[in-house]
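Predicted coordinates and the sequence they were generated for:
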Amino acid sequence: MTFTLAIVGRPNVGKSTLFNRLAGKRLAIVDDTPGVTRDRREAMGNISDLEFRLIDTAGLEEGAPGTLSDRMRKQTEAAIEDADVTLMLYDARVGVTTMDEHFGAMLRRAKKPVILCANKCEGRAVQEGVFEAYTLGLGDPVPLSAEHGEGLADLYQFIVSALKEIGIDPYAHEEEEYGKGQSRNEDTGPEEGDLNYEFVDEEGQNDDERPLRLAIVGRPNAGKSTLINALVGEDRLITGPEAGLTRDSIAVDWEWEGMPVRLFDTAGLRRQARITEKLEKMSVADTMRAVQFAEVVCLMLDGELGIEKQDLKIAEKVVKEGRALVIILNKWDAVKDRLDTQRQLKDALTKSLPQLKGVQIVTVSALMDKGLDRIMPAVEEAYSMWNARIPTSPFNKWLSDTLEKHPAPSVAGRRIKIRYGAQIKTRPPTFSLFCNMPDDLPDSYVRYLENELRRDFNLPGVPLRFYTRKGSNPYEGRRRQNRDSKRGKRYGKGSK
């Protein structure tokens, strides 16, 4: 069974840097600004052959009840309670501070194994700060540098010893299989006229083995963290009236009717012109990474404010990434004119993003736990359409009927002929069209095909992609043979 390590300490001692180092990838935002991390973040980590579940926490700070510092401290206390072993970091360059002493006493009262880590131990000038650690009464400190990866061998031995003291075999763990065996779909598409062609969706073959990745995005203070807490049934994420509480994307594992789901809480996306601070730019980049790795994205709107220009821009980014989309209209209990709010939302989507016509809209109140039971059925339906597969033969029958009803336009006196097509990918549904002049096919006509396909095959609100390829000329080889034959007759064999 995999054991759990929690990384704790006061702000700006390098907890997120060590978290990223042990996780083997950049998951947590790292910045010199104290207090960047606010929610606890989880990932699988390892040191050599030692694998474990890892929890990054907010900086330990004291605050009055109900304040942001108090809410962050409660999240850290929950992580300590959940962990088998706690890693307490302090800054060896600064030495042991009063705050370190205060939280060292708190960890001693927790009666769980604590490994004291003296971070930022690059060079010899920090030896005095390392010796100060003995005043905390937490045993020998482990000198390390999370940024440079120094001292991890010693940390390995300390972790093994701490686990043996509490009767846990550190090597009796199960391999983390998430993502194992996935392969990229290398299908290059059909040859023209191959009605028996059906692509193999290797990417979707492992869906039953991994959780559905669902990202919640939207403007600041729309209620994203509140929604996730309501879905999972616990105060997993920090919430409050302050805008911009979430700074980096937090993954929360959950299960809905037997289906594993990985929820991603993300930082609020403001207008680009208002984003000036480095930390917010990093938060926005982290949010967009969450969208790229998600399969379904829920765009959360504030029902009291209605849809705004920034919401439409976020929806457009989701569509460009090719993700399935569900719109959640939050704070529905506080909306006075509900019919007018829904009408304005549908009008704005029809006018600005016609490709999202028919996208599912779910009205909820995350704070009051109302309407939450309608979210996952809508997500499941959007996910199903995102994985839709249309066989080659029905697709070409549809294509023939659609072209007959409205033929492709002519360009410079030459008619564009679309001869054949097939679906080459799902997630989102992607199609390849063979035509004689692929570069000249107008975007307006491609949008016409998208709309017709979406309507005829019942794919509302799903991003569709069309790629055009130049079809081969069936008479090209015959003309070359005739030309060579005439040339041979004209000159004769052996003529000069």
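Okay, I see it. Numbers count the residues shown, from 1 in each chain.

contacts, neighbours, all on C-alpha from now
Fine.

any idea how far Glu255 is from Gly223?
21 Å (C-alpha to C-alpha, to the nearest Å).

quick one: which of the two has more around it?
More crowded of Glu255 and Gly223, by other C-alpha atoms under 10 Å: Gly223, with 26 against 14.

residues contacting the more buried one?
Shown in contact with Gly223 (C-alpha atoms under 8 Å, 6 or more residues apart in numbering): Met300, Asp302, Asn330, Ala366.

now do Asp248
Ala28, Ile29, Thr37, Thr266, Ala267, Ser283, Asp286, Thr287.

Need the max-distance pair from the residues you listed.
Thr37 and Thr287 (14.6 Å; C-alpha to C-alpha).

and the residue nearest in space to the middle of the chain, what element?
Nearest to the geometric centre of the chain sits Ala290, at 2.5 Å (C-alpha atoms, centre = their mean). Taking DSSP states H and E as the criterion, Ala290 maps to helix 278-293.

Can you give me the buried ones in that helix?
By 16 or more other C-alpha atoms under 10 Å, the buried positions in helix 278-293 come out as Leu279, Glu280, Met282, Ser283, Val284, Ala285, Asp286, Thr287, Met288, Ala290, Val291, Gln292.

Give me the contacts around it.
Helix 278-293 has contacts (C-alpha under 8 Å, 6+ apart) with 29, 31, 213, 215, 217, 247-249, 264, 266-269, 275, 297, 318, 321, 323.

now do 6 Å
Arg247, Asp248, Thr266 (C-alpha atoms under 6 Å, 6 or more residues apart in numbering).

Please enumerate the helices of the stretch 351-496 of the chain.
For the stretch 351-496 of the chain, the helices defined by DSSP state H, counting those that start in this stretch occupy 375-386, 392-405, 443-456, 476-491.

could you dump those helices to CSV with mean neighbour count and distance to Ala43?
Below are the helices of the stretch 351-496 of the chain laid out as CSV (neighbours: other C-alpha atoms under 10 Å; distance: least, C-alpha to C-alpha, whole Å):
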stretch, mean neighbour count, distance to Ala43
helix 375-386, 19, 24
helix 392-405, 15, 41
helix 443-456, 15, 38
helix 476-491, 11, 58
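
Let me have those in JSON lines, extended by distance to Arg415.
Output for these, formatted as JSON lines (distance: least, C-alpha to C-alpha, whole Å):
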{"stretch": "helix 375-386", "distance to Arg415": "33"}
{"stretch": "helix 392-405", "distance to Arg415": "12"}
{"stretch": "helix 443-456", "distance to Arg415": "13"}
{"stretch": "helix 476-491", "distance to Arg415": "19"}
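
Pasting the second one now:
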Amino acid sequence: MSFKLAIVGRPNVGKSTLFNRLVGKRLALVDDQPGVTRDLREAAARIADLRFTVIDTAGLEDATDDSLQGRMRRLTERAVEMADACLFMIDARVGVTEADRGFAEILRRQGATVIVIANKAEGKAGEAGFYDAFQLGLGEPVQLSAEHGEGVTDLYSRLRPLIEAHEAAEEAPETDIDVGEDDGDEGTRRPDKPIQIAVVGRPNAGKSTLINRILGEDRLLTGPEAGITRDSISVQLDWDGQAFRIFDTAGMRKKARVQEKLEKLSVSDGLRAVKFAEVVVLVIDVTSPFDQQDLRIADLAEREGRAVVVAVNKWDLETDKSDKARELREAFGRLLPQLSGAPLVLVSGLTGAGLDKLRAAILSAHDVWNRRITTAKLNQWLAGEVSAHPPPAPSGRRLKLRYMTQAKTRPPSFVVFCSIPDELPTAYRRFLVNGLRRDFDMPGTPIRLFVRGGDNPYEGKKKRLATSLDKHKRPKQRG
């Protein structure tokens, strides 16, 4: 098990900046405004040859009630319990504050292995704060600048013995394990390879609550306030034998309402999660289903070519379930025809109702998204479609659809070779896409259809081969 290192400290001391530097990517949102980070974010990190897991945490607040700050503090304290060591960060330019002393006492009582980091210590402005850090009684601090990378070598020297001791303790004698025979690749989905899922929706739709219910623990910060989640937080789990990586994203409001820089960064982070996901789970509040923003988010996922599953959350609040379910399915088919046949699942993040159906819908959507159809079946199908419903003849010229093949999966993408590609109407292309969706059992998934000019691409090879053979058969002329 990887060595876990939690970064803790007051708000706005540079925890997320150091997290990004250790990870080597800008994963965590960074802003001058204090309190940007609210959830726990884990990622693989490295310093030279050291490999470990780093946890970014919310700023430690002096609150113990059920307020948002109190819930954030409990989540940070939980990260300290999970970690093998903590980097306790202070702002060297501000010096040691009373809050720093209080949090140092908490870490000391919990018996955590602590390394004090005097951050923002570049130049003379941070020297006084660095020496003040000795009074915390947690050992010699590390003078560091997360922004500029100064002092990372000193941090390496302090971490190396801890990580080496952890790796030595983790080593165990090898045992004889019967792994069975390898049956080969039985499909595109492997139980050990995580399926990437982005959970998206409007603010306060219950995304984090739903993910916590799937995880079986309060891993993500939740509450009645809208817009709690800011970063796109990823969590990995084994869900009944299949590995998943689930990204919790910030609620997406209408673009005109997004004014603050921080919210713009949060929404951009969520859009990036959609682009890298394989399946997008759109969470809709049953009390206000299929809002205009819900439709925009669903359309975004379809345009990005992601498989889509619609999860209608807070189903436990509905009293007339039968009529409401029928109403929701009718509205889904009418408002989102581009996702016709996509799974719609009724769930409750609070009670856990419908989670088995949600998992089955995600796996089904992922399988369809990866589906590949042989060229022989496609051309046999194309001939039948053209025979039953010939394409129109614009300006009296008959269009010939000569050949069809699947160019790629994820999402399924097809190429049709046509005699006059620019003249093939959009309606007929839509007719072919609907036929593919119907006859090859691909409900809901985005389908891409490209029309190209020219004949069967293999015919040119036959002609070139015949010409080459003909040249070899010709008698050589004597000079």
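Thanks, I have it. Computed from a predicted model, the values in this text were never measured in an experiment.

May I have the TM-score of the superposed chains?
Laid over one another, the chains give 0.89 as their TM-score (TM-score structural alignment, normalised by the length of structure 2), with 449 aligned residues with a C-alpha RMSD of 2.3 Å.

closest to Leu68 of structure 1 among the contacts of Gly223 of structure 1?
Closest to Leu68 of structure 1, out of all of these and judged by C-alpha to C-alpha, is Ala366, at 20.2 Å.

Just tell me what that closest one corresponds to in structure 2.
Ala366 of structure 1 maps onto Gly349 in structure 2, with residues paired by TM-score structural alignment.

which residue numbers in structure 2 go with the helix or strand that the helix holding Ala290 of structure 1 is followed by?
For helix 278-293 of structure 1, the succeeding helix or strand toward the C-terminus, using DSSP H and E, is strand 296-302. Matched against structure 2 by TM-score structural alignment, strand 296-302 of structure 1 falls on residues 279-285.

and the matching stretch, which residues are buried?
Val279, Val280, Val281, Leu282, Val283, Ile284, Asp285.

and it, how far from structure 1 on average?
Once superposed with structure 1, the aligned residues differ from stretch 279-285 of structure 2 by a mean of 0.8 Å; criterion: mean C-alpha distance after the TM-score superposition for structure 1.

For the stretch 201-350 of structure 2, just list every one of the strands.
233-239, 242-248, 279-285, 307-313, 344-346 (DSSP state E, counting those that start in this stretch).

Leu401 of structure 2: which of these is closest?
With C-alpha to C-alpha as the measure, strand 307-313 is the member of the strands of the stretch 201-350 of structure 2 nearest Leu401 of structure 2 (28.5 Å).

Which part of structure 1 matches the closest one?
Going by TM-score structural alignment, strand 307-313 of structure 2 sits over residues 324-330 in structure 1.

With structure 2 overlaid, how far apart is the matching stretch on average?
Stretch 324-330 of structure 1, aligned to structure 2 and superposed, deviates on average by 0.8 Å (mean C-alpha distance after the TM-score superposition for structure 1).

Relative to the whole chain's centre, how far out is that stretch?
Chain-centre distance of stretch 324-330 of structure 1: 16 Å, with C-alpha atoms, centre = their mean, to the nearest Å.

cool, and stretch 98-109 of structure 2?
Put simply, stretch 98-109 of structure 2 sits 35 Å off its chain's centre (C-alpha atoms, centre = their mean).

now stretch 344-364 of structure 1
On C-alpha atoms, centre = their mean, the centre of stretch 344-364 of structure 1 falls 23 Å from the chain's centre.

what sits up against that stretch?
Contacts for stretch 344-364 of structure 1 (C-alpha under 6 Å, 6+ apart): Ile307, Val326, Ile327, Ile328, Leu329, Asn330, Trp332, Lys370, Gly371, Pro460, Gly461.

okay, how far is it across it, tip to tip?
Using C-alpha to C-alpha, the end-to-end distance of stretch 344-364 of structure 1 comes to 17 Å.

Stretch 14-30 of structure 1 now?
OK, stretch 14-30 of structure 1 end separation, C-alpha to C-alpha: 8 Å.

Buried residues, that stretch. List them.
For stretch 14-30 of structure 1, by 16+ other C-alpha under 10 Å, it's 14-23, 27-30.

Let's see which of those end up in helices.
Among the buried residues of stretch 14-30 of structure 1, the members found in helices (DSSP state H) are Lys15, Ser16, Thr17, Leu18, Phe19, Asn20, Arg21, Leu22, Ala23.

list the contacts for the last one?
Spelled out, it's Ala23 of structure 1. So Ala23 of structure 1 contacts Met44, Gly45 (C-alpha under 6 Å, 6+ apart).

which of the contacts of helix 278-293 of structure 1 lies closest to Tyr171 of structure 1?
Asp248 (31.7 Å).

if we can go back for a sec, out of the helices of the stretch 351-496 of structure 1, nearest to Asp154 of structure 1?
That would be helix 375-386 among those, by C-alpha to C-alpha, at 45.8 Å.

Where does the closest one end up in structure 2?
Going by TM-score structural alignment: helix 375-386 of structure 1 matches residues 358-369.

what's in contact with the matching stretch?
The contact list for stretch 358-369 of structure 2 (C-alpha under 6 Å, 6+ apart) reads Ala307, Arg410, Pro411, Met442, Thr445.

Show me which of these are buried.
For those, buried by 16+ other C-alpha under 10 Å: Ala307, Arg410, Pro411, Met442, Thr445.

thinking again about what came up before, pick out the most distant pair among the contacts of stretch 358-369 of structure 2.
It's Arg410 and Met442 that sit farthest apart of the contacts of stretch 358-369 of structure 2, by C-alpha to C-alpha, at 12.2 Å.
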